[in-house]
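Participant: sharing a sequence plus its predicted fold:
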Amino acid sequence: MHATFVEQSDPLAAPLLAELAFEYSSRYGRTRDEMYQDLVTYPSEEFGAPDGALLILVEGENPVAGGAFRRYDEVTAELKRIWTSAEHRRRGLGRTVLRELEHEIARRGYSRIFLTTGPRQPEAVGLYLASDYTPLFDPTRRPEDIGVHAFEKSIALSASPRPREFLSA
């Protein structure tokens, strides 16, 4: 498995966008095509250097997980589009994506991460809580009563590359 940074239009990003469109439509009611159009017409420069990035984890030749970040403000990166292929869930790939993105975010000079997820994505909420993100909402309330679930995390600045111990030859 290896990690690679790509442009939004790269074929490796296509499964991420297609599955996210399906997931969002099945959970929030808009059509898959509407969701897909929102995703593919989002300004790709938001996820480009120097302020952002789109990461894909590739196993063999297949994209299996990914995620992106963009500039939120001078010190904050915003995570977007965290995804694991339906066939590859429950393998810790979401955590791997988060670690890789956090490292790149720190390398780019950000000291804080912000993100939001929806009330019908309990798996995402669980991932962020288990990855030491601080909820900016009352987690004892019902998800539907909260609406958008915002999180934050402070990170240490780093200029050195992190070993990629999860990658195998």
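Facilitator: Yep, that arrived.
Participant: when you work out contacts or count neighbours from here on, use the C-alpha atoms and nothing else.
Facilitator: OK.
Participant: quick one, helices of the protein?
Facilitator: Using DSSP state H, the helices of the chain run over 14-28, 32-40, 93-107, 122-130, 143-146.
Participant: so which of those is the most surrounded?
Facilitator: Mean neighbour count, computed with mean count of other Cα atoms under 10 Å, is highest for helix 93-107 among these, reaching a mean of 20.
Participant: rewinding a little: okay if I get the helices of the chain as JSON lines plus distance to residue 154?
Facilitator: Output for those, formatted as JSON lines (distance: least, Cα to Cα, whole Å):
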{"stretch": "helix 14-28", "distance to residue 154": "27"}
{"stretch": "helix 32-40", "distance to residue 154": "27"}
{"stretch": "helix 93-107", "distance to residue 154": "10"}
{"stretch": "helix 122-130", "distance to residue 154": "13"}
{"stretch": "helix 143-146", "distance to residue 154": "23"}
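Participant: can you check which of these gets nearest to residue 48?
Facilitator: Residue 48 lies closest, by Cα to Cα, to one member of the helices of the chain: helix 93-107, at 12.3 Å.
Participant: and the angle from the closest one to helix 122-130?
Facilitator: 50 degrees (axes from the mean of the first three to the mean of the last three Cα atoms, to 10 degrees).
Participant: put this next to the previous one:
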Amino acid sequence: MTYETIDTTPLDPIARPLLDALQIEYATRYREFRTDSAALVSEELARYPADLFAPPEGAFIVIVRDGETIAGGAFKRYDPTTAELKRIWTHAGERRQGLARRVVEELESRASRQGYRRVYLTTGFRQPEAAGLYIRTGYEPLFDRSIAPEIHFRLPFGKDLLEPGSIDSLSDLRQPEPLGQRS
């Protein structure tokens, strides 16, 4: 099977399967914790203008196989030295095949070429697969792991791209308190 990685924009129709699936997945996973999860997810997905995910400060990619969008993700500028990963997704029927890892690696590569030294991201507490992926790909949890994940709600992670494994450069990204539902 051949996969094609395409640099694009959230406005491109090729990105629609990714955004539609994220909408459903997030709303479903968090509906018991958010009274109007579908509306909140829609608001979150529309929160950032598409141009934030375009070079020179961002990127948006999809992975296509046989004309079908099966994975993708993006990053935007977090601060002058840090890219923030967003919208990492793999089609439900294509998971556990290394596609999310590939998306993360592709985005890290682009972020590095665009001059970023670090990567930051948050994932939800009801997404243990994502948290596991980030830990396996060298991301440092930037939250107190002794506190129940649902207290944090959003779980922040960081990675030094120039010195993978180094955590010294991530100290300013650490969260002093849990990232609750409405932070």
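Facilitator: On my side now, so go ahead. Quick caveat, the model's predicted, so the values are computed rather than measured.
Participant: TM-score for the pair, please.
Facilitator: Once superposed, the chains reach a TM-score of 0.87 (TM-score structural alignment, normalised by the length of the first structure), with 157 aligned residues with a Cα RMSD of 1.6 Å.
Participant: sorry, back to before: wait, which of the helices of the first structure is closest to residue 81 of the first structure?
Facilitator: Of all the helices of the first structure, helix 14-28 sits nearest to residue 81 of the first structure, with 7.5 Å by Cα to Cα.
Participant: onto which residues of the second structure does that closest one map?
Facilitator: Against the second structure, the aligned range for helix 14-28 of the first structure is residues 16-30 (TM-score structural alignment).
Participant: circling back to that earlier point, wait, which of the helices of the first structure is closest to residue 136 of the first structure?
Facilitator: helix 143-146 (10.3 Å).
Participant: picking up where we left off before, so for residue 49 of the first structure, which of the helices of the first structure sits nearest?
Facilitator: Per Cα to Cα, nearest to residue 49 of the first structure of those: helix 93-107, 11.0 Å.
Participant: average gap between that closest one and the second structure?
Facilitator: Here the mean offset of helix 93-107 of the first structure against the second structure after fitting is 0.4 Å, by mean Cα distance after the TM-score superposition for the first structure.
Participant: what sits against the spatially most central residue of the first structure?
Facilitator: Most central in the first structure under Cα atoms, centre = their mean is residue 82, positioned 2.5 Å from the mean C-alpha point. Going by Cα atoms under 8 Å, 6 or more residues apart in numbering, residue 82 of the first structure touches 65, 66, 67, 68, 94, 97.
Participant: what's the closest of those residues to residue 135 of the first structure?
Facilitator: The closest of these, once distances to residue 135 of the first structure are taken by Cα to Cα, is residue 94, at 17.9 Å.
Participant: go ahead and confirm the closest one touches residue 84.
Facilitator: Yes: here residue 94 of the first structure reaches residue 84: they are 6.2 Å apart, a contact under Cα atoms under 8 Å.
Participant: mutual contacts of these two, please.
Facilitator: 65, 66.
Participant: ok, residue 112 of the first structure - contacts?
Facilitator: 75, 76, 77, 152, 153, 154, 155.
Participant: so what corresponds to the first one in the second structure?
Facilitator: In this case it means residue 75 of the first structure. Aligned partner of residue 75 of the first structure by TM-score structural alignment: residue 81.
Participant: how many residues are close by that match?
Facilitator: Counted with other Cα atoms under 10 Å, the neighbours of residue 81 of the second structure add up to 14.
Participant: isn't it up against residue 117?
Facilitator: Yes: between residue 81 of the second structure and residue 117 a contact is recorded at 5.3 Å, counting by Cα under 8 Å.
Participant: what residue of the second structure takes the place of residue 118 of the first structure?
Facilitator: Match for residue 118 of the first structure (TM-score structural alignment): residue 124.
Participant: how about residue 89 of the first structure, what's its partner in the second structure?
Facilitator: Under TM-score structural alignment, residue 89 of the first structure pairs with residue 95 in the second structure.
Participant: so who does that match touch?
Facilitator: Applying Cα under 8 Å, 6+ apart, no residues qualify as near residue 95 of the second structure.
Participant: out of the helices of the first structure, which comes closest to residue 52 of the first structure?
Facilitator: helix 93-107 (8.1 Å).
Participant: wait, residue 132 of the first structure sits on residue 153?
Facilitator: Yes: if you go by Cα under 8 Å, residue 132 of the first structure and residue 153 touch, sitting 7.2 Å apart.
Participant: ok, back up a step: which of the contacts of residue 82 of the first structure sits closest to residue 138 of the first structure?
Facilitator: Using Cα to Cα, residue 94 comes nearest to residue 138 of the first structure of these, at 23.5 Å.
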